[in-house]
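**Q** I'll drop the sequence and a predicted model, then ask my questions.
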Amino acid sequence: MPFGNVIDERLAIESTYEGLATVFEIQDVKDPVTRKTRQQPVMVLAAEPCALSQTSLPASTQTVTADQVNYDAKLFISPDVVIKPGSRITIVQDGMTFEGEQAGKPFRYPTHQEIKLKEVLNA
């Protein structure tokens, strides 16, 4: 496959996706009974093929009750999807579940986009 063919390059990248992402945005939701509006997480994307990569080595923090290990990650996903900053993203890949929050704007390429995630503990 020669470089320069965006369609083939995108297919090659997407063939490596082994994860599935579910995305939640905080949106105003009106309660039909009380008629009050409050912010709630709303699922905007489900089971979207993706890949998750660790961007930094885990840092361990010891607390009174337990050790915590948290790390940053990078999400690789289709450039066609829109994920807003601050969205909560759950990725299931290789038998693990990662709960993260988008940290910053996505970096888009014609073949994919990269989104930096910060792990959310006790999500």
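**A** Yep, it's here.

**Q** Please count neighbours and contacts with C-alpha atoms only from this point.
**A** Fine.

**Q** Tell me who's in contact with the most centrally placed residue in the chain.
**A** The residue lying closest to the centre of the chain (CA atoms, centre = their mean) is residue 89, at 4.0 Å. Counting by CA atoms under 8 Å, 6 or more residues apart in numbering, residue 89 touches 21-24, 99-102.

**Q** Grab the nearest non-local neighbour of it.
**A** Computed as CA to CA, 6 or more residues apart in numbering, the closest residue to residue 89 that is not its neighbour in sequence is residue 23, at 4.5 Å.

**Q** next up, a second structure to put side by side with the first:
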Amino acid sequence: MVNARRKAIQSLYRGVCTVIAWESITNPVTKITTQQEVIKFVNEPCKLSQEKQTTTSDTGGPAIITKTTKLSLAPELDVPAGSKIIVTQDGVTNEYTRSGKPDVHMDHQHIMLEDFQRYA
């Protein structure tokens, strides 16, 4: 049974995500192991939030603007490091990769993301 707090948190989810990992798969017939994309889960409810941060340098140079992207989703979902995460929210679809360890809470988890360039 989903508790009231978890239900409240999940009511804020406006998107869905698909997680794809790059894993070693052994062919049962040939016994040859190759790297392949493996879908971990599809269309899982989530919330993507972004925060812009501005920093300045001691040398008086131009301000550096960075973007922090955070994904919130159910705590029981295992998102391996380096996975490709495809998020669709508010009609916009973007690809990200997981960076760092998830911040897991009782009712949800936060995963910091970076724009997907390629698999690590």
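**A** Happy to help now that I have it. What you see is a predicted model, and the numbers here were worked out from it, not measured in a lab.

**Q** And the helices in structure 1?
**A** For structure 1, the helices defined by DSSP state H cover 6-14.

**Q** hey, where'd the strands end up in it?
**A** Secondary structure of structure 1 (DSSP state E): strands at 19-30, 37-54, 59-62, 67-70, 72-77, 88-93, 96-102, 107-108, 113-119.

**Q** which position in structure 2 aligns with the residue nearest to residue 89 of structure 1?
**A** Structural alignment (TM-score structural alignment) places residue 23 of structure 1 against residue 19 in structure 2.

**Q** quick revisit: can you list the strands of structure 1 in TSV and add distance to residue 12 of structure 1?
**A** Below are the strands of structure 1 laid out as TSV (distance: least, CA to CA, whole Å):
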stretch	distance to residue 12 of structure 1
strand 19-30	15
strand 37-54	13
strand 59-62	33
strand 67-70	31
strand 72-77	13
strand 88-93	18
strand 96-102	24
strand 107-108	17
strand 113-119	14
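
**Q** burial measure for the corresponding residue of structure 1 for residue 113 of structure 2, as a count.
**A** Using TM-score structural alignment as the criterion, residue 113 of structure 2 maps onto residue 117 of structure 1. Number of residues near residue 117 of structure 1 (other CA atoms under 10 Å) recorded here: 26.

**Q** Am I right that residue 117 of structure 1 is in contact with residue 106?
**A** No - if you go by CA atoms under 8 Å, residue 117 of structure 1 and residue 106 don't touch, sitting 10.0 Å apart.
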